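Engineer: Here is a sequence with its predicted model. Questions after.
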Amino acid sequence: MTRYHGAYAEWRQDPEGFWTEAAKAIDWDVPPAQILATAEAPSGRWFEGAQCNTCYNCVDRHVRAGHGARAAIRYDSPVTGTKDVYSYDRLLAEVSALASVLRARGVGRGDRVLIYMPMVPEALVAMLASARLGAVHSVVFGGFSAEELALRIDDAKPAAIVSASCGIEPARIVAYKPLLDAALDRAAHDVPHCLILQRERQRCDLLAGRDEDYATVVGAALAAGETTDCVPVAATDPLYILYTSGTTGRPKGVVRDNGGHMVALRWSMEHHYGLEPGETFWAASDVGWVVGHSYICYGPLLHGCATVLYEGKPTGTPDAGAFWRVIAEHEVAALFTAPTALRAIRKVDPDGLAIAPHDLSGFRTLFLAGERSDATTVAWAREKLGRPVVDHWWQTETGWPMTGNPVGLGLLPVRPGAAGVPMPGYDIRVLDDAGSEVPPGTLGNIVCKLPLPPAGFTGLWGAKERYHETYFAEFPGYYATSDAGFRDAEGYVHIMARTDDVINVAGHRLSTGSIEEAISSHPDVAECAVVGRADDLKGQVPLGFVVLKDGVARDAATLGRELVALVRDRVGPVAAFRETLCVTRLPKTRSGKILRGTMQKLADGEEVRVPPALEEPQILDEIRSALRAHLDKPAHA
């Protein structure tokens, strides 16, 4: 029996009482005087008057409780052949030493520390050391261009930067230091101190007077036994700035607080993900994204779990069994990954043969988020793994799941295609463009009634007006998610597309997600993306980009007719789906999100700026060539 309905009702009846109880799991230097104050921000200010330190709650308190020997970080790097385990004792020593080094260079409470690192333990150490000092960290995805990095340097104005000589990928080495140097040359803000982790695969030159060798200075601090006490900060003080793409080209610096962030993440580790302290959790993402912040670094450590830090890919490092090897070797209880990672594995290993060699007896749950989880991929994973596959939905701005299926409270029935039910703290509504609620099953704008729960973003760094205009002006009293979807009769939330991806075909609003769902059910299709191409008669018509499974060769015209029939059967003739374009791969961000907006602009012949998060920019030229060839041929009958 699930306890979800009781927990959600408890929150609805007494929100402040609910979060007061959850806050008891956090160690406070000064307890909160007020649980929720809403005067200064539409998203609310949680635990007003409290003082705390996030690093203390992630590291020190576990050591003080006698758990110092417990594993904290399990580092696994197939691209370098390296594995390492950091105990909580070791993590405390490393974090305290780096904090001492940063403090000696003038970093203190409220200062910013920019972190530009690959997936190495030192990245988490830098995040925690910043939090230890009461500073505000801003992690920039390693390998971002010099231009994008310079924009973030000028916006955050860091007192110090922690970086590395390079990042290592299966087929290439990404030299970080030249990108960092170019960004610092471009930026108006001067950064006086840079700590550089030298990686043996490709070392770099250090600039005298600014750059210092990370291992040398931190090693000296460790040898000298230097320690740093945790600096208490207000619960409402910022913990980090995380930049997300903005429609104007200027990145948006999402601000996360300390107190509410800790309370919500620790609650979610127990009640949503169903983990116990001492177990191992793996979020297969990157520290540069919100998943890396919430569930590689902070969530597991707040709960006293071990977190897996994986420097590799779902396939190619070395094969489609990479994820299952990591789960088996590190005794992972729950994996959180993007559906696109599973689709990549399924494309190479459709029969799941790479699973069998690995002992997954301790593995309980697979969680999916980041992209819409199509029912075909969910069914494949559930069949091959024999485990619950739980889709859930959240955003950089919320910091933790808005909807899901709470394993820790007891699983609800899994409905493929749905992203679960609202979590306590989230009052999810579906509105039409005029702001009125729509009936169950009707496509609309997904919004959340204010205030947001703890861990919801408290602003955009240095952009108060933009914060209000972007998220709260369109539907007063609600947070606008910019996602479109519906709630079914049982209350499950279905996220169908970004609102920008809802297409208008001859006056009918259609979600690209529903068309993709039909296409992905075809046995030869590994993954797909649907965009709306401009059409003089109908306004827009859907265009499907399709990637076939490895080893499958199909006549394009025949496949196109089969897909048209599938869409007509499952969505209806109203979709007016007639165009299929087979491609070898889709343009994605480094976190695995398909760049549908970019693909739509290409389909319409518009000028396209290369997105900074695009993993392989050459894919855009492949898409352009495929589109030119396609548009010279007649559409499928």
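Structural biologist: Ah, there it is. Residues are numbered from 1 along each chain as shown.
Engineer: contacts and neighbour counts: CA atoms only from here.
Structural biologist: Fine.
Engineer: As a check, name the ranges of all strands in the stretch 351-500 of the chain.
Structural biologist: Applying DSSP state E, counting those that start in this stretch to the stretch 351-500 of the chain gives strands spanning 365-368, 389-391, 403-404, 421-422, 428-431, 444-449, 459-460, 478-487, 493-498.
Engineer: dump the residue contacts of E437.
Structural biologist: By CA atoms under 8 Å, 6 or more residues apart in numbering, the contact list for E437 reads R429, V430, L431.
Engineer: run the last query once more with 10 Å
Structural biologist: R429, V430, L431, G444, N445, I446 (CA atoms under 10 Å, 6 or more residues apart in numbering).
Engineer: Use this one as the comparison:
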Amino acid sequence: MSSGLDAGNEAPDTAAATAAGAAEDGYAPSYARSLRDPEAFWLEAASLVDWDTAPQQALDESGAPLYRWFPDGYLNTSYNALDRHVAAGRGDADALIYDSAMLGTTRTYTYNQLLAEVETFAGVLRGLGVEAGDRVIIYLPMIPQAVIAMLAAARLGAIHSVVFGGFAPKELAARIDDARPAVVVTASGGMEPKRTVEYLPNVADALAAADHRVNHVVVAERDGFAHTAQEYNGAHGTAWHDWDELAAGASPAGPVSVAATDPLYILYTSGTTGAPKGVVRDNGSHAVALAWSMRNIYDVGPGQVMWTASDVGWVVGHSYIVYAPLIAGATTLLYEGKPVGTPDAGAFWRVADEHRVDVLFTAPTALRAIRKADPDAALMADYDLSVLRTLFVAGERLDPETFAWAGRALDIPVVDHWWQTETGWAICANPMGLEQLPIKAGSATVPVPGFSLAIVDGQGAEVPPGEEGNIVLRLPLPPGTLTTLWGSDDRFRSSYLEIFEGCYTTGDSGYVDEDGYVFIMGRTDDVINVSGHRLSTGAMEQIVATHPAVAECAVIGVADSLKGQRPCGYVVLKTGTELGVEELRADLVKLVRESIGPVADFKDVQVVEALPKTRSGKILRKTMRQIADGDAYTVPSTIEDPGVIDALVPLLRPGG
């Protein structure tokens, strides 16, 4: 489909290059230069990292629309995160603070200490046969071993894939079959406020379900869990090892120089159906983009503490718990706990006070949970937050009410910014290190330098300011974004690059106002955002449809004041089914929980007589979602039976 856009690198009229108040040496000139001369812009940015062979070329366009950055450069990401700071005489500076609200303990690693741990575990992996290009799956809770394992894999030039520990065995097995790892690194389990989660049975079940045979499983043993590596050793043809025992006999491994274009990690994101989509991030452009973002977006550097309250299983944790703060020489904070319940809604403020946090990055879900439990922010008064200067928020849209509440309570800038697993860093932000622009509630501010953003209609024609449409990014994408999908360039093209010619399709809708500020309104597909977790309603529908009593179903994401969105299922039962609604609901919740995991938060089920469809058989999910959210809606003329919508309104919108 033709985009109707200029495929060149000139700044688009509706982008925020002319944002009001931009200084001559601030945001607007940087943004314009990044699009006008990306070669010079990004070669200059490449000086922020250390290279074994410095690149002489920024962009390789020979494989367009699959572009490569710094094709002649060589480096090691682990070296850039650790060794170079030690070599510069900063080995005694704090690198990683581990704060476990679950255990009531903290531990700080200097750059020297973290480097020693990473060198040793890299030696462990090398001893298990891991080499450059091999894959290592990491299935760990929020403990230091997660950071260490990621950096150790990167040190060898191996490709890591972190799988969130809350995912079910079926999901882990799918990732094992797709990535085909040599080693899985895991732990005894994770801790929740009122329970523990045993990981080893999940790993064993995943290995049994997967077609690919994993050679080794390494287990970080934790106290208080029922299972150990020893009891599973040999199962499914896999050797299981104790982390500490292997580390005691390992020789430290040095950094392996890899091409800038070699993969650093695979991170799986929710697709609509079928095989998981493994986003591939390379080594060189990833390091450059994150180093640039730390300086120019977050304004964080050596001697400062950045706390990203996320999980290493998600892209935010990859980028801003592990890699970016360490590449920048700052101190990063790893938090094992919740925003409420560990022990109360003052948990975040306790951590920020105790560790003198300069910049906090969290999800709107966390702020809404804190606000719900402590609406007047009374617990905040118990802590000294004088060091905290900026709150960054991403994961789903920051609603104006939560934005205003956080701004009043903290009396610091609250910066909503927008990005995706695929991009790896912010598409839109308020660039605090370049120039602090005026903040608008509900807006992710302006496009970040390097991202040529446009709003287009269904035919690819750019729409006027203020008009909502599809958000697209003109190619090439800047450094740090996905280079492909693991194992399938064709799927990368069809999923993202062929819908609008010359553009990457974000799958989000929104608009740009007269000042160039970007407003993200929601997804244009069936991937919903539950507490910052991108989950496929299509995948949930497939699971619900397996129940023997279900004839057909639809799962939609409806707005939720706490979690952003929540999935709601609407099912049509088979004729003659005598199963009660509550029994059916319990069955379906269990099915989704077993297949996707508790992160899906699938609890709401309604039995309906029929689902609204077009005459061609397409279920009108968007219309259902609009009704449920209380939005204006128009029943399409192609609907098969308008009476079905009338019958659904009271169920979709109680009182409707």
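Structural biologist: That came through, no problem. All figures in this text were calculated on a predicted structure; none of them were measured in a lab.
Engineer: May I have the TM-score of the superposed chains?
Structural biologist: Put the two chains on top of each other and the TM-score (TM-score structural alignment, normalised by the length of structure 1) is 0.82; 551 aligned residues with a CA RMSD of 2.6 Å.
Engineer: picking that back up, tell me which of the strands of the stretch 351-500 of structure 1 sits most buried.
Structural biologist: Mean neighbours per residue, mean count of other CA atoms under 10 Å, is largest over the strands of the stretch 351-500 of structure 1 for strand 389-391, with a mean of 27.
Engineer: which one in structure 2 is aligned with R466 of structure 1?
Structural biologist: The alignment partner of R466 of structure 1 in structure 2, by TM-score structural alignment, is R491.
Engineer: what's the closest non-adjacent residue to its match?
Structural biologist: L485 (6.9 Å; CA to CA, 6 or more residues apart in numbering).
Engineer: And the contacts of E437 of structure 1, which is closest to A557 of structure 1?
Structural biologist: Distance to A557 of structure 1 across the contacts of E437 of structure 1 (CA to CA) is lowest for G444, with 34.1 Å.
Engineer: Which residue range of structure 1 does stretch 455-469 of structure 2 align onto?
Structural biologist: The aligned range for stretch 455-469 of structure 2 is 430-444, by TM-score structural alignment.
Engineer: picking that back up, tell me which residues touch the residue nearest to R491 of structure 2, please.
Structural biologist: So L485 of structure 2 contacts 266-268, 276-281, 422, 491-493, 495 (CA under 10 Å, 6+ apart).
Engineer: Tell me where the stretch 451-600 of structure 1 has helices.
Structural biologist: 464-471, 512-520, 556-570, 596-603 (DSSP state H, counting those that start in this stretch).
Engineer: packing partners for the third one?
Structural biologist: Contacting helix 556-570 of structure 1 under the criterion 3 or more CA pairs under 10 Å, 6 or more residues apart in numbering; DSSP states H and E are the following elements: helix 512-520, strand 539-548, strand 579-582.
Engineer: I35 of structure 1 matches what in structure 2?
Structural biologist: For I35 of structure 1, the residue aligned by TM-score structural alignment is A58.
Engineer: Excluding residues flanking it in the chain, which one is nearest its match?
Structural biologist: By the measure of CA to CA, 6+ apart, the closest residue to A58 of structure 2 outside its immediate chain neighbours is F70, 4.5 Å from it.
Engineer: Can you name every helix or strand that the strand or helix carrying I35 of structure 1 contacts?
Structural biologist: Applying DSSP states H and E as the criterion places I35 of structure 1 in strand 34-37. Strand 34-37 of structure 1 sits against helix 15-22, strand 45-48, with contacts defined as 3+ CA pairs under 10 Å, 6+ apart.
Engineer: And the ones you listed: which comes nearest P277 of structure 1?
Structural biologist: Closest to P277 of structure 1 of these is helix 15-22 (CA to CA; 16.1 Å).
Engineer: how close does P451 of structure 1 get to D432 of structure 1?
Structural biologist: Remark: distance between P451 of structure 1 and D432 of structure 1 (CA to CA, to the nearest Å) = 20 Å.
Engineer: which one in structure 1 is aligned with S509 of structure 2?
Structural biologist: By TM-score structural alignment, S509 of structure 2 lines up with A484.
Engineer: Wait, L96 of structure 2 touches Y323, no?
Structural biologist: No. With contact defined as CA atoms under 10 Å, L96 of structure 2 and Y323 do not form a contacting pair (11.3 Å).
Engineer: Mutual contacts of those two, please.
Structural biologist: Contacts common to L96 of structure 2 and Y323, judged by CA under 10 Å, 6+ apart, are V147, T332.
Engineer: Give the full set of residues in contact with D84 of structure 1.
Structural biologist: With contact set as CA under 10 Å, 6+ apart, D84 of structure 1 has these partners: I73, R74, Y75, D76, S77, P121, L309.
Engineer: oh, I was asking about L367 of structure 2
Structural biologist: Residues counted as contacts of L367 of structure 2 (CA under 10 Å, 6+ apart) are 339-340, 345, 348, 373, 393, 398, 402-403, 405-406, 562-563.
Engineer: P401 of structure 1 now?
Structural biologist: Neighbour list for P401 of structure 1: 264-265, 268, 272, 369, 392-395, 422-424, 426 [criterion: CA under 10 Å, 6+ apart].
Engineer: Could you measure from E16 of structure 1 over to I35 of structure 1?
Structural biologist: Computed as CA to CA, the E16 of structure 1 to I35 of structure 1 distance reads 6 Å.
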